[in-house]
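Colleague: generate coordinates for the sequence data below:
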Amino acid sequence: MVERYAREEMAKNWTQHARYAAWLEVEKAAVKAWNKLGLIPDSDCEKIVKNATFSVERIEEIEAITKHDLIAFNTSVSESLGEESRWFHYGMTSSDAVDTGVALQMRDSLKIIIEDVKMLMESIKKRAFEHKMTLMVGRSHGIHGEPITFGLTLAVWYDEVARHLKNLEETMDVIAVGQISGAMGNFAHAPLELEEYAMAELGLKPEPCSNQVIHRDRYARLATALALLASSVEKFAVQVRHLQRTEVYEAEEYFAKGQKGSSAMPHKRNPILTENITGLARMIRAYAIPAMENVALWHERDISHSSTERFWLPDAFITTDFMLHRMNSVIANLTVMPENMMKNLNLTGGLVFSQRVLLELPLQGVSREDAYRIVQRNAMKVWEEIQKGKPTTNEKGESLYLQYLLADEELRASLSEEQIRECFNFDYYTKNVDAIFNRVFK
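Modeller: Next comes the predicted model:
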């Protein structure tokens, strides 16, 4: 865990104390289950549930000798009990406590992530409606395409995050699973009822068919869900970074009073938050690799997964949580520049309307091939003028492309001046925005 990228609410779920506290919760649930089954007397059960505790420092002392953290934990807890300690960890294997404890940590952490995602969705939705009809140019391959609205861009983001929310909620069902099935998962030393009672106490589902561990495809599902989420958040961040480029300058991260952008260039206002998010996404995706490699354990279990999970599980949750809050802040405080969006929309002298003209010609009986040739021929003239640095509008405010089209005799044989001018109407490109919003924001 890097403290720089950790929020306390999430980080506290992954401290050593939290790890042992989760184990203790599992062990107490098992004791209660044994009591319900009639093995552990009421008095001993009550003493264990009330008095069982541990010391992180003591566990570390014992582990230095035993080289086994769960045994060290059990010894530390037993030191806080009397004769009733004989029932502690009865009929269980280490992974019953460890894996089920991790399931509790994952469940609680995923709840935070899900709430983070809902928060992000609300911020995106608010800005989407604010800029529902804010015109901007749509780009493909980085090149101007056709008019869109910034609200539509944000609607795309909202819909994408909504898919991640559904995936995370489904992932919760996959990872909120525990086990108390014994050393080989065959319930030789503890009945299935014990596991059922204990899991009900913990709010988990029993692993239907375990071996010594909870199966790691469940963990991999979690890791890939977080990686996919991080990739989408990075997508949004990259878009903001592009929009903040000086040559584009349609949106900008909030720049606080007193903030500095460069030690050498006082004028700089850099997109540092979204650049940071881009880097964090790379780390979160990387955590999916060991998670997937951990699926292939030897036979009923080996311990090759353990070391990687001590890294990737806390780091993936903590980093994703931080990233979501940072992205939420970026969107909530994003400075949007409609005037610059319109300026850029007009930058190519009306070329963004070429398809509208292309589609109008066949309606007048012109073949698709001839229509494309006529429309592209005039578009290339505009590009040549732009390359020379020529103005893209005349003194009347008419775009260069419109001027060329109006002067094209072959085109004018099929389209009137009024029909051509109507092709340059921005309203044509926003007529379905309301309908799209109704589909996205149900």
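Colleague: for the rest of this, base every contact and every neighbour count on C-alpha atoms.
Modeller: OK.
Colleague: give me the number of residues near the closest residue to Asp108 other than its chain neighbours?
Modeller: In this structure, Asp108 finds its nearest non-sequential neighbour in Asn13, 7.8 Å apart by Cα to Cα, 6 or more residues apart in numbering. The number of residues packed near Asn13 is 21, by other Cα atoms under 10 Å.
Colleague: what sits against Asn13?
Modeller: 19, 105, 108-109 (Cα atoms under 8 Å, 6 or more residues apart in numbering).
Colleague: again, but for Asp96
Modeller: Residues in contact with Asp96 (Cα under 8 Å, 6+ apart) are 178-182, 212-213.
Colleague: could you also give me the structure for this next sequence, so I can compare it with the first?
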Amino acid sequence: MLEYSIYRDCFSSAHMRSIWSEHATISAWLKVEQVLAAHQAAAGLIPIEAAEAIEEISICDLNHEELRKEMMFVGRPIVGLAKQLRQLLPEHSAHVHYRTTTQDVMDTALAMQMKLGLEQIQSTLGDVMAAIAHHVSAHPDTMMMGRTNGQHAVPIRLATKLEVWRSELGRRSEALQEAAKRGLNVQIGGPVGDLRGYENGIGRQIKQDVAHSLGLSVVEPHWQNARDGIADIVTALGSLCGTLCKIAHNVNQLSSSDIGEFAEVHEPGKGSSSAMAHKRNQRASEFGEAVARLGRQRAGQIGELTHHEHERSGGVWIGEWIVVPEVFLLTSGALHWSERMFKSLVTDTNAMALLVSSYRSVNSIYHLDRS
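Modeller: Alright, predicted model coming up:
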């Protein structure tokens, strides 16, 4: 469904899809192979000519159908990638995918994609918070009814309600920054993660050099079977989706016919019903809630995928291949709808004032009766 042309813009942003597309993913795998080869050559482990030849390979040189066949046969995509690189560079075949393993390539590429995805999410989140701030500035003194446990409470400032939302989103942004510090790490370690293919500490230097080149951090001794960093990032995204879901649900409720304090800017045909011509459904808050709910639920699966057995466990690792990209995609979609929701939000201050006035009248009578 996330790839349907009719649906995909409802569930994710085009930019996030480009980060996690098949083309981008294979390109990231190839980039890891190239950067690793470059630093191995600099350390004198492979000929410089081999690294330069690997660097010149483009994703366009790869046969994607053969990659698919190898994946289905072998069960890992990097085997087919390395095989094609060796076929393309027969004179350097011994130095392709040198002293590394499939998980090194895929985990490092995953960290690269998560880094780009988090940058995009933080950018859009900043736009959402700015849109909320605009409404705060526009309504510094507007009063509305506060509601607790589904009942009218006492009047509150609209700006306060909005500031609570913006403050919570700010904390979600900080949580993502902290998670990124822990989870965006290079993975260079070889078959069991311990750099046993290298001697005299050169492997650790190469790992640090690759990390520096890719803008990633280093974890010692490795995180091959320690997925807490990825879990931190995905969990932080899930928490962000939880906040977005709550906000969208509240906006949708306040946009209902029974309350009518919020609404989306009306355009002919927007939010229309196929059976009831009079309806103007609130689509941004509706989709914002739905997509954020999906993102939060999908993120909840990451805890189960941290349960690796011994030095590697494919049964949980494979699950990440689906869960991690989809959480990023759904989070981008939830943010897209949230930004659209606040940028098209119309506030009916008369409806708010009428309810506040009614409350004060009733409350005044109540106090007179008690006296």
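Colleague: still on that earlier bit, which of the contacts of Asn13 of the first structure does the second structure keep?
Modeller: Using both residues aligned by TM-score structural alignment, their matches' Cα atoms under 8 Å as the contact test, the members of those still in contact in the second structure are 19, 105, 108-109.
Colleague: among these, which lie within helices?
Modeller: With helices defined by DSSP state H, the entries of those inside them are 19, 105, 108-109.
Colleague: redo those as TSV? Include distance to Ser76 of the first structure and neighbour count.
Modeller: Below are those laid out as TSV (distance: Cα to Cα, whole Å; neighbours: other Cα atoms under 10 Å):
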residue	distance to Ser76 of the first structure	neighbour count
Arg19	14	17
Gln105	21	21
Asp108	25	15
Ser109	26	21
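Colleague: could you dump those residues into TSV and include distance to Met283 of the first structure?
Modeller: Compiled in TSV, those are given as follows (distance: Cα to Cα, whole Å):
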residue	distance to Met283 of the first structure
Arg19	23
Gln105	21
Asp108	22
Ser109	18
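Colleague: return the distance of the closest residue to Gln105 of the first structure other than its chain neighbours relative to Asp99 of the first structure.
Modeller: Counting by Cα to Cα, 6+ apart, Gln105 of the first structure lies nearest to Asn13, which is 6.3 Å off, once chain neighbours are set aside. Applying Cα to Cα, to the nearest Å, one obtains 15 Å for the distance of Asn13 of the first structure from Asp99 of the first structure.
Colleague: kindly report the same for Arg285 of the first structure.
Modeller: Arg285 of the first structure sits at a distance of 23 Å from Asp99 of the first structure (criterion: Cα to Cα).
Colleague: neighbour count for those two, which is higher?
Modeller: In this view Arg285 of the first structure and Asp99 are compared by other Cα under 10 Å, and Asp99 has more residues nearby, 22 against 19.
Colleague: give the contact list for that one.
Modeller: 178-179, 213-214.
Colleague: what helix or strand is the aligned partner of it in the second structure on?
Modeller: With TM-score structural alignment as the criterion, the equivalent of Asp99 of the first structure in the second structure is Asp107. Counting by DSSP states H and E, the element that carries Asp107 of the second structure is helix 102-138.
Colleague: can you check His144 of the first structure too?
Modeller: Element membership for His144 of the first structure, per DSSP H and E: strand 143-149.
Colleague: try Gly138 of the first structure
Modeller: In this assignment (DSSP H and E), Gly138 of the first structure forms part of strand 135-140.
Colleague: and stretch 287-298 of the second structure, which stretch of the first structure?
Modeller: Residues 276-287 of the first structure are the counterpart of stretch 287-298 of the second structure, counting by TM-score structural alignment.
Colleague: return the set of buried residues in that stretch.
Modeller: Of the residues in stretch 276-287 of the first structure, those buried by neighbour count under the rule 16 or more other Cα atoms under 10 Å are 277-278, 280-281, 283-287.
Colleague: next one: that stretch to chain centre, how far?
Modeller: Here stretch 276-287 of the first structure shows a centroid-to-chain-centroid distance of 10 Å under the convention Cα atoms, centre = their mean, to the nearest Å.
Colleague: that stretch vs the second structure, mean deviation?
Modeller: Taken over the aligned residues, the distance from stretch 276-287 of the first structure to the second structure averages 1.7 Å (mean Cα distance after the TM-score superposition for the first structure).
Colleague: show me what that stretch is in contact with.
Modeller: In this structure, residues lying in contact with stretch 276-287 of the first structure by Cα under 8 Å, 6+ apart are 223-224, 226-228, 230-231, 233-234, 237-238, 312, 316, 319-320, 323, 326-327.
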